[in-house]
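J.: have a look at this prediction, sequence included:
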Amino acid sequence: MMSLQEQISQLVEELRANVASGSPLMTGEQRILAARLLTLGKLALNIEHELQFYRLEDAGRIGRATVEQLAGEAMGNMMFDTADKVVRPDFRGKRS
């Protein structure tokens, strides 16, 4: 499978060859050229969307790691706080 860059380069070379020959593009050739350019544009857009998705996914992964680290630090501080009283329920039924 050819990459997007290779396909665009191939199209440029075909156009250069046509310009060098001095013959104008016929209507059918223009339509084919327009269709190829439209297809390459759609391919480029799909690649951009895929890249955007991966960037967002990576940012989310980094964000989750940061949140987990901050939560761990907060929980660690709570666990080592010995000033709090522990309330224990009386299940024996005795009332004081």
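T.: That came in fine, so what should we check first? Residues are numbered from 1 along each chain as shown.

J.: contacts, neighbours, all on C-alpha from now
T.: OK.

J.: show me what the longest helix seen in the chain is packed up against.
T.: As assigned by DSSP state H, the longest helix anywhere in the chain is helix 27-79. Helix 27-79 sits against helix 4-21, with contacts defined as 3 or more Cα pairs under 8 Å, 6 or more residues apart in numbering; DSSP states H and E.

J.: so which bits of stretch 27-36 are buried?
T.: Neighbour counts over stretch 27-36 (16 or more other Cα atoms under 10 Å) mark L33 as buried.

J.: residues in contact with that stretch?
T.: Among residues not part of stretch 27-36, none is counted as a contact by Cα atoms under 8 Å, 6 or more residues apart in numbering.

J.: neighbours around G76, how many?
T.: Using other Cα atoms under 10 Å, G76 has 11 neighbouring residues.

J.: alongside the first one, take a look at this:
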Amino acid sequence: MPKRIVRPSKAQPVVASVLKTNRKVSGDIQDAALELKVVHAVLDTQVADSVRSADVNAAIERTEVLEKKLEESSQQLEDANAALESAQKELSEQVGKR
């Protein structure tokens, strides 16, 4: 398949839009991770061991796993955002040279 050539002036708004969306999603993921951290802490510290069923213990463990997964996903998205910001800057420079 032939490589499609995209002009920087046309790519620039697409990259800007994707970056804006990614930033919002990244914030949402960070918020969810923080909320899950609170839920995990409450469940882990406020539900007495003597009244915990196997399901409650599994849920407490799962909240911790999910929290870490969300934090990792958020970091990966931040890394992708940094790459997009770099691409956006390069596109801006290319458009400015024309």
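T.: Looks like it arrived, so ask away. It should be emphasised that the depicted structure is a prediction, and the values quoted were computed from it without experimental measurement.

J.: quick one: TM-score?
T.: TM-score of the superposed chains, computed with TM-score structural alignment, normalised by the length of the first structure, equals 0.51; 69 aligned residues with a Cα RMSD of 3.0 Å.

J.: how far off helix 4-21 does the longest helix of the first structure point, in degrees?
T.: 160 degrees (axes from the mean of the first three to the mean of the last three Cα atoms, to 10 degrees).

J.: next one: helix 27-79 of the first structure to chain centre, how far?
T.: 1 Å (Cα atoms, centre = their mean, to the nearest Å).

J.: how about stretch 22-29 of the first structure?
T.: 41 Å.

J.: now do stretch 37-50 of the second structure
T.: On Cα atoms, centre = their mean, the centre of stretch 37-50 of the second structure falls 26 Å from that of its chain.

J.: trace E61 of the second structure over to the first structure, please.
T.: In the first structure, E61 of the second structure lines up with A34, judged by TM-score structural alignment.

J.: from I47 of the first structure, how far off is the aligned partner of A33 of the second structure in the first structure?
T.: Aligned by TM-score structural alignment, A33 of the second structure pairs with L4 of the first structure. Distance, L4 of the first structure to I47 of the first structure, by Cα to Cα, to the nearest Å: 9 Å.

J.: can you find the partner of L56 of the first structure in the second structure?
T.: Checking TM-score structural alignment: L56 of the first structure goes with A83.

J.: I'd like to know how far that match sits from V18 of the second structure.
T.: From A83 of the second structure to V18 of the second structure the distance is 12 Å (Cα to Cα).

J.: residue closest to the middle of the second structure?
T.: Centroid-nearest residue in the second structure, with Cα atoms, centre = their mean: S74, separated by 3.0 Å.

J.: and it, what does it touch?
T.: S26, I29, Q30.

J.: between those residues, which sits nearest E78 of the second structure?
T.: Using Cα to Cα, S26 is the member of those that sits closest to E78 of the second structure, with 6.9 Å.

J.: the closest residue to the closest one other than its chain neighbours and K20 of the second structure, how far apart?
T.: The spatial neighbour of S26 of the second structure that comes closest, neighbours along the chain excluded (Cα to Cα, 6 or more residues apart in numbering), is S74 at 5.6 Å. Distance, S74 of the second structure to K20 of the second structure, using Cα to Cα: 15 Å.
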